[in-house]
Each structure stands twice: as C-alpha cells, then as structure tokens.
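*Asks:* sequence first, predicted coordinates after that:
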Amino acid sequence: MSSPRRQRKHLHHHHYRHDTEAAVSANRIITCYASSSDRVPLPYQQAAYALGREIARRGWVQRNGGGRHGLMGSLTDGGLDAGGAVDAVILDVFTEQNCHPRLERVKVVADMSERKHGLYREADAYIALPGGLGTLEELAEVLSWRQLAFHNKPIVLYNVDGFWDPLICWLERAVALNMVSTDMVSRQLLQCADSAAEVCCLLETHFAAGVVSAEPCHPCSARIATVRPPASTTGPEEAGDGASRPPCKTDPGWLAAADAQHYSVRADWTRLTLAKESER
C-alpha cells in the first residue's frame, strides 16, 4: 500500500470505461459502514449523500446500519433521493427513536454480533466512511476476514478530507514490522478513494473482473477447529458413563448446523412501520 498522499494521487488518475457499467451492476449489495452521530460536520454529510447517490445511480442496493442521523442518514437520503434501493440492519433498541423513517426494508436484530453479520452476509463489497469506534470495529472485522480468505470482496476506504490517513499509516507500519501480512499491500486487500465516484469506480473494476464470489464464508464455516479426540478417548458426543453430551462446538456437524441456522438472512427482512408512526 502506498502512502496516503501517493495513493490518493494514483487514484485521481484512475479511469473506468463506463460502457461496462450495465454489465456489472445487477443485484450488487454494497454494505456501507459510517458514523451515525448527529454532530458530524456538514462536508462529511455531503460526501456521504454523494456516495448514496452514486451507489443508486449504478443500480446497486445500499445496505447500512439504519440510523437516521449523521453519515448513515445521509447515505440513506442520497440513495433514496436518487431512486435507489436501501435496506438496513438495526438493533431492536434503536427501532423507535433512531431508525431512519424513510427506510422500508429493515432487518431488526437483537445484538451487535447479529447486526455485524447481517451487514456482512450477502454483501458484494464493503465501504468504510468516516466514523467512530463502531465503524472501526466493523472495518477491522471484514478486513481481518479478508486477510484470512474468509471472503474475497473489495473493501474501500472513503477517505473524506484525509480522515483515514492515520489508519493507512498505521497499517503500512504494521506491514513493515511484519505484524500484518504483506498481502495487504501486494494484493491491495484494502483500497482508498477520495470521492464518491472514485469509490464506485474501484468497485466497478472489481465486479468487471469477475473475481468476487457469490457468498462470503463466515469463520464458523471455515472449520478452523475440527479435530476430534483420538478414538481411545471420550469423544464429544458420549460421556464416559454412557450419557449423551451436547455436541462439541468444534464438531463439523455442529458448525454446519449453527451456520445454517444463524445466517439464513434472505427471508427475514421486515417492513418497519413503528418508527414511521412515531414520526407523525
């Protein structure tokens, strides 16, 4: 990865043939991580709004955390104002007071883990806008999983006003000290762009190359720990006294069942009316 300044200069010279746009836009889901603070400076909100419009203009579906304020709200407004599709994954405790009132497709979940996985699953790309600790947590997770090959989806930093420059410098230093894989640099697992159009051009390039898999793999499916005890010892399914035990959580059968149960998300989108009623 080049330095922030050199990388931005390189991206400014990035060109994309827009006649391929229609061929690579169908049914793409773009997950956006962003601040939901209502105190974010106006230029950042305008940048988020512009990205929402750019995503919609390409016929992609925008997915975010559902907040009504800050960059999250601006993303939604930009997408909907441009006639695009926007859906969200939001915590149940936020549905009445913080859910964006214009959203019609919302998946309500109980905790942050479910929320993160709802944003992760099905997505074709991940964009990190300026944000706080929640945004950093979400970005770190998808970036770590990208390095571990749990998915091969593009990840782009929307570097509004150099917001992500300190993170880029930290990452370059971590790579130089062998604390992060050099693949992060050599394979460009993380990319950076200064404008909404540049962000989307980078994604178009990935999609046109046809290298993005249909479904991401969750670490639960990666079978990292699937080694059973030797036959001479007591296994996870049967105790020494003959009584049955719950399946061990490193057992492949348990992992497959848990993965199927927890991450079948296509069918449980809910039309949210409660938040809209509270606005009237």
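*Replies:* Here it is on my side, so go on. Numbering: from 1, shown residues only.
*Asks:* from now on I want contacts and neighbour counts done on CA atoms only, so please keep to that.
*Replies:* Will do.
*Asks:* I'd assumed Ala275 was in contact with Glu96.
*Replies:* Yes: assessed by C-alpha atoms under 8 Å, Glu96 is found in contact with Ala275 at 4.7 Å.
*Asks:* in contact with Glu54, which residues?
*Replies:* Contacts here follow C-alpha atoms under 8 Å, 6 or more residues apart in numbering; on that basis Glu54 touches 79, 196-197, 200.
*Asks:* before we go on, here's another structure to hold up against the first:
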Amino acid sequence: MPMKKICVYCGSSPGEGNDYIQAAEGLAKELVARNLGLVYGGASVGVMGAIANAVMQQGGEVIGIIPDALMRKEIGNDHLTELRVVGSMHERKAAMADCSDGFIALPGGMGTLEEIFEILTWAQLGFHHKPCALLNVNGYYNHLITFLDHAVNQGFLRQEHRDLLQVHDTPASLLDSFADYQAPEVTKWIRREEQL
C-alpha cells in the first residue's frame, strides 16, 4: 500500500541559526513533490511552524494535532488543511500514529525525542510496521546515534532494534528509503539461550 501521510516530530523552537528552519522547508518541499501529506503537532512556531507553513504554501496537505492545553503555549496553527484539538498528549500521539505511514524526527528537544522513541518502541514491540527515521541536520543527532550504538555494545539494545531507527542526512534519501521500506522481522523477547 503506498504511503500517503508522514508524521514529522520537531521542535517548537527554531534552534540556533537558520539551518534547522531551512531543513524543515527542504523536507516540506520533498513531501509535496512526492504527494505526501504532513502530520505534525499543530503549532505555528519554531521548526514545527516552518514545516507546516512550507507544505501549505506549496499546495500540500497538513494535518495538525494539538492538545487543548497547548493551544496557547505552542500557538496552534489555524492555517492548515485540518487542525485537530485533542484532550491530552496521549491522544495527540495516538492520533498522529494512527493517521501516519511513517515517522521522521527533525531536530527538537525533549518532546521530539520522547515522541520518536515512543513510536520506535511501538515498532520494536510489533505494534506497527512503519518506518522511523532521524533527519540528521548538520550532525544534530550524532551523539544520540553514538549512544544507541553504545547501548547495543552494552547489551541493553539488540542490533535488530537499533536498526529500526534509520538515519539520513537529506530529505530525498530518507523518503527514498521509506518508499522501499520492508519491515524487518524483529522480536522483543530475549531468547532463553541468551539468558544462560
């Protein structure tokens, strides 16, 4: 089944300099060129606002999903194809997951990390079979990638689960990988012989 909508997790801050905003706009351009809709957190500020506005300006589809409590804090974006206001962060994340065919994390803070790791954990547990990736703008996620490899080396993360998180430097290569994605066979449970 072809992909229709991609969920992008990203910061409500713009970050330092213009690189992160430009990366969001570059991803927006690639999404629209491939006729892929954007699902995101519904804010009009920071990297979140940049990607949503860029998709809309190019005639693409944007679904924003935001909890009522964050409508003022994150400044809900009412210039979207659709803005859904939900009751909680849990509802937001579940709704974003349900209507998306893949998940990308642009640079962001704790919220972005929490969102990509939750959806990655769901993939690890077999709750979904959709691709997950980091868009590693200017090496933003390098230290995180090193940490995940360290977790594998220390026996807290299986390599097959580490490999569920793709890492790409450009929107084109990332979305190419999504188009060809085949979910691997993974198991969460440790086999008995590995415990001995």
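*Replies:* Yep, it's here. Computed from a predicted structure; not experimentally measured.
*Asks:* before we move on, back to that, which of the contacts of Glu54 of the first structure has the most neighbours?
*Replies:* Within these, most neighbours by other C-alpha atoms under 10 Å means Gly79, with 25 neighbours.
*Asks:* where does that residue sit, in terms of helix or strand?
*Replies:* Element membership of Gly79 of the first structure, judged by DSSP states H and E, is helix 70-81.
*Asks:* what stretch of the second structure does that helix fall on?
*Replies:* Using TM-score structural alignment, helix 70-81 of the first structure lines up with residues 46-57 of the second structure.
*Asks:* just the buried residues of that stretch, please?
*Replies:* The neighbour-count check on stretch 46-57 of the second structure (16 or more other C-alpha atoms under 10 Å) flags 46-56 as buried.
*Asks:* okay, those in a markdown table with distance to Leu157 of the second structure next?
*Replies:* Formatted as a markdown table, those follow (distance: C-alpha to C-alpha, whole Å):
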| residue | distance to Leu157 of the second structure |
| --- | --- |
| Gly46 | 32 |
| Val47 | 30 |
| Met48 | 30 |
| Gly49 | 34 |
| Ala50 | 34 |
| Ile51 | 32 |
| Ala52 | 34 |
| Asn53 | 37 |
| Ala54 | 37 |
| Val55 | 36 |
| Met56 | 39 |
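*Asks:* SS state for Leu134 of the second structure?
*Replies:* Of the three states, Leu134 of the second structure takes strand under DSSP: H, G, I helix; E, B strand; the rest coil.
*Asks:* show me what it aligns to in the first structure.
*Replies:* Leu134 of the second structure maps onto Leu157 in the first structure, with residues paired by TM-score structural alignment.
*Asks:* and what of Ala151 of the second structure?
*Replies:* By TM-score structural alignment, Ala151 of the second structure lines up with Ala174.
*Asks:* is its match in contact with Val180, as I believe?
*Replies:* Yes: Ala174 of the first structure is within contact range of Val180, at 5.5 Å (criterion: C-alpha under 8 Å).
*Asks:* can you give me the helices in the stretch 151-280 of the first structure?
*Replies:* Assigned by DSSP state H, counting those that start in this stretch, the helices in the stretch 151-280 of the first structure fall at 165-176, 183-186, 196-209, 252-262, 274-279.
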